[in-house]
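Novice: Below are the sequence and a predicted model; questions follow.
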Amino acid sequence: MTTPAATTEQSWTDSVRASLAGLRGRLNADAPLGPRTWFRVGGPADLLLQPADADDLADALRLLPPDLPVTILGACSNVIVRDGGIDGLVIRLGGGFADITVEPDGLVVGAASLDMVVAEHAAGAGLKGLEFLAGIPGSIGGAVAMNAGAYGSDIATVLDWADIVTRDGSTARLSGPALGFGYRRSRLPAGAVVTRARLRATPADPAEIRQAIATIRQSREESQPTRARTGGSTFRNPEHGKAWELIDAAGCRGLALHDAQISEKHCNFMLNTGHASAADLEELGETVRARVQARTGILLEWEIKRIGRATPPADAASPDTGDTP
């Protein structure tokens, strides 16, 4: 949203907070985001909204100024929040979006449901086909938005529909084909928030499903730094090849910058081994991209989302120049 000259950042946040005063969820200013991310880095949100449920979310989006920047965060497992924090309003879905309903041939799951929890519910209900979710860190909303996949399957394979709230507060239900899934992407409308989804599955022996999940867990434990502060796969696999192989061949396994490091165990994972900043992690990633490109001619694409301001905004008490907050 554009703020008039001679107004302060505090004044626009007060205005938005007044507009959203009737909501049932929580709204906080200057809310820390770093502790919520898997990397444990990043600055605050100007405003952080945690809506109570889908109706509360729709009401909020209808009431917000249409030019206010809005950022959606899920489990924060595959994101770097930059050190200066995030402009405008950040929306994070909580417990009101974590319901899981079992049906004879699938699950209806809230967007805040963790992928691993969904896989376990499916196993408990004797429903096969969602085991791959046990290998994906994050929540279902993010999984739909990016067509998350692992271990031979992805969201595009199992999704019947997703309920969304659009930036203007309207609601819609989109089928899998309408979402236009591709490799690690969808055509989710800009600014839309996934609130729940239906995932197809087929009846099977629960013991067989649990064994498949156990195998995936063991594979992750053996091949990935699952107990470290990381963000999952850093770069997308190029059309022909695997990102980790290119990174390894470029001599970047174990490469470090301050407390940011490329994992020795799986070199498509970055780690915060201590007190790395978001800038350290991003600079290390760009260094890896440059080395891989110099060696192979392939420029790796980031899979981790990098969002927010590189540095904190100017003192909120000083007049601004009409830029977005």
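Specialist: Ah, there it is. Numbering: from 1, shown residues only.
Novice: rest of the way, CA atoms for contacts and neighbours
Specialist: OK.
Novice: residue ranges of the strands in the stretch 1-150 of the chain, please?
Specialist: Applying DSSP state E, counting those that start in this stretch to the stretch 1-150 of the chain gives strands spanning 26-31, 45-50, 70-73, 79-81, 86-92, 100-103, 106-110, 127-128, 149-150.
Novice: Put this next to the first one:
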Amino acid sequence: MQAHATLPPLRGRVQQDAPLGAATWFRVGGPADVLVRPADANDLMLLLRDLPDDVPLTVLGAASNMIIRDGGVAGVVVRLARGFGDIAVEADGIVAGAAALDVTVAETAAAHALGGLEFLVGIPGTIGGAVAMNAGAYGAEVKDVLDWAEVATPTGLLRMTAADLHFAYRHAALPARAVVTRARFRAMPGDATVISARLNDIRTAREATQPVRARTGGSTFKNPPGAAKAWELIDEAGCRGLALGAAQVSEKHCNFLLNLGGATAAEIEALGEEVRTRVRAATGIDLEWEIKRIGRPAPADPIQHSGPGGPPSIGSMP
């Protein structure tokens, strides 16, 4: 593999044709041409410095809000794991590695009577991904609490403030081929009982309204500007329960797509596009994907290349 041949000598794990599907929340997708798990920030910066510009680079966190297409991902995929998960508690904040889970950071803050980070318990992902997409839930976003993020780039390690990152809705302006390595979040000392109760309230609300135990990718579409929520527009267009093959629009929360078991990435993505088409026809609004879709379609993608039996049909679940 050309990408593998051009890598510098790394201390972390390097794997060719590495399966990725099982690591995603949807449980779908093809392999990475090359998967790199850097040993630490210095190992990561060596990779970024020496990786040729023409070799694609993709960064994976928890892969909780992502569709990896069935043909896999070209070039090098970086996944931060051991060495990037430390959490340090300070008097008025938390410093967390990029691989630390959002929920773990929220729970750690609560255990030390630090408030203001409870919303992270409602975000299924890692700190690196949360910073990179300005993740938010339950009335707060990363931009509201971030002091700084350390970011590995091909030219070295940068410390960027929230202002430097120019946060917008589900967006941060990271430098080209940059990878978040850790971040500091402001928190306020408070009553541990009150903070823990807020965590439990968010968990309960999430369990009641979202298909948290299903194979899903979280919120599929961004809420458009204005009063209407994405799920309301999807419901209005009659898409609740809509299915394509083994992919389905959740009946519990219709801004979630589900893999009912055996769905392909192509089916999930095509179902999402069908939802966009129906919402546009019903409301005139173009929904924008919040889920990141990466990689190549399979060579014989059944959604794009109908065989003798044609593509799976779209319809409501019985």
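Specialist: Good, I have the coordinates. Here the structure is a predicted model, which means the values were calculated and not measured.
Novice: What's the TM-score once they're superposed?
Specialist: The TM-score (TM-score structural alignment, normalised by the length of structure 2) is 0.92; 299 aligned residues with a Cα RMSD of 1.1 Å.
Novice: one step back: any idea which of the strands of the stretch 1-150 of structure 1 gets closest to Gln224 of structure 1?
Specialist: Closest to Gln224 of structure 1 of these is strand 149-150 (Cα to Cα; 13.0 Å).
Novice: From the chain's centroid, how far away is whichever helix or strand comes after the closest one?
Specialist: Downstream of strand 149-150 of structure 1, the next assigned helix or strand under DSSP states H and E is strand 153-154. Mean-position distance between strand 153-154 of structure 1 and its chain equals 17 Å (Cα atoms, centre = their mean, to the nearest Å).
Novice: which strands and helices sit next to strand 153-154 of structure 1?
Specialist: Helices and strands touching strand 153-154 of structure 1, by 3 or more Cα pairs under 8 Å, 6 or more residues apart in numbering; DSSP states H and E: there are none.
Novice: Now that strand on structure 2. Mean distance?
Specialist: Averaged over the aligned pairs, strand 153-154 of structure 1 sits 0.6 Å from structure 2 after superposition, using mean Cα distance after the TM-score superposition for structure 1.
Novice: The helix or strand immediately after that strand in the chain maps to which residues in structure 2?
Specialist: The helix or strand immediately downstream of strand 153-154 of structure 1 is helix 155-158, counting by DSSP H and E. Counting by TM-score structural alignment, helix 155-158 of structure 1 lines up with residues 142-145 of structure 2.
Novice: swap in stretch 37-51 of structure 1?
Specialist: Taking TM-score structural alignment, stretch 37-51 of structure 1 hits residues 24-38 over in structure 2.
Novice: first to last residue in the matching stretch, what's the distance?
Specialist: By Cα to Cα, to the nearest Å, the extent of stretch 24-38 of structure 2 from end to end equals 19 Å.
Novice: which residues touch the match of helix 155-158 of structure 1?
Specialist: 116-117, 130-131, 134-136, 162, 167, 185-187 (Cα atoms under 8 Å, 6 or more residues apart in numbering).
Novice: repeat that for 10 Å
Specialist: Stretch 142-145 of structure 2 has contacts (Cα atoms under 10 Å, 6 or more residues apart in numbering) with 93, 116-117, 119-120, 127, 130-136, 161-163, 165-172, 184-187.
Novice: same deal with stretch 234-242 of structure 2?
Specialist: Contacts to stretch 234-242 of structure 2, defined as Cα under 10 Å, 6+ apart, come from residues 221, 230-233, 247-258, 271-272, 274-283, 287, 314-318.
Novice: closest one to Ala279 of structure 1 among the strands of the stretch 1-150 of structure 1?
Specialist: strand 79-81 (9.2 Å).
Novice: Just to confirm, what residue range of structure 2 does that closest one align onto?
Specialist: Counting by TM-score structural alignment, strand 79-81 of structure 1 falls onto residues 66-68 of structure 2.
Novice: Give me the mean deviation of the matching stretch from structure 1.
Specialist: Using mean Cα distance after the TM-score superposition for structure 1, the mean distance for stretch 66-68 of structure 2 is 0.2 Å.
Novice: picking that back up, so which of the contacts of stretch 142-145 of structure 2 sit within helices?
Specialist: Judged by DSSP state H, helices contain the following of these: 127, 130-132, 162-163, 165.
Novice: Make JSON lines out of the residues you listed and add distance to Ala205 of structure 2 and neighbour count.
Specialist: Listed next are these as JSON lines, based on distance: Cα to Cα, whole Å; neighbours: other Cα atoms under 10 Å:
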{"residue": "Ile127", "distance to Ala205 of structure 2": "22", "neighbour count": "32"}
{"residue": "Ala130", "distance to Ala205 of structure 2": "20", "neighbour count": "25"}
{"residue": "Val131", "distance to Ala205 of structure 2": "24", "neighbour count": "27"}
{"residue": "Ala132", "distance to Ala205 of structure 2": "25", "neighbour count": "20"}
{"residue": "Ala162", "distance to Ala205 of structure 2": "29", "neighbour count": "19"}
{"residue": "Ala163", "distance to Ala205 of structure 2": "32", "neighbour count": "13"}
{"residue": "Leu165", "distance to Ala205 of structure 2": "31", "neighbour count": "19"}
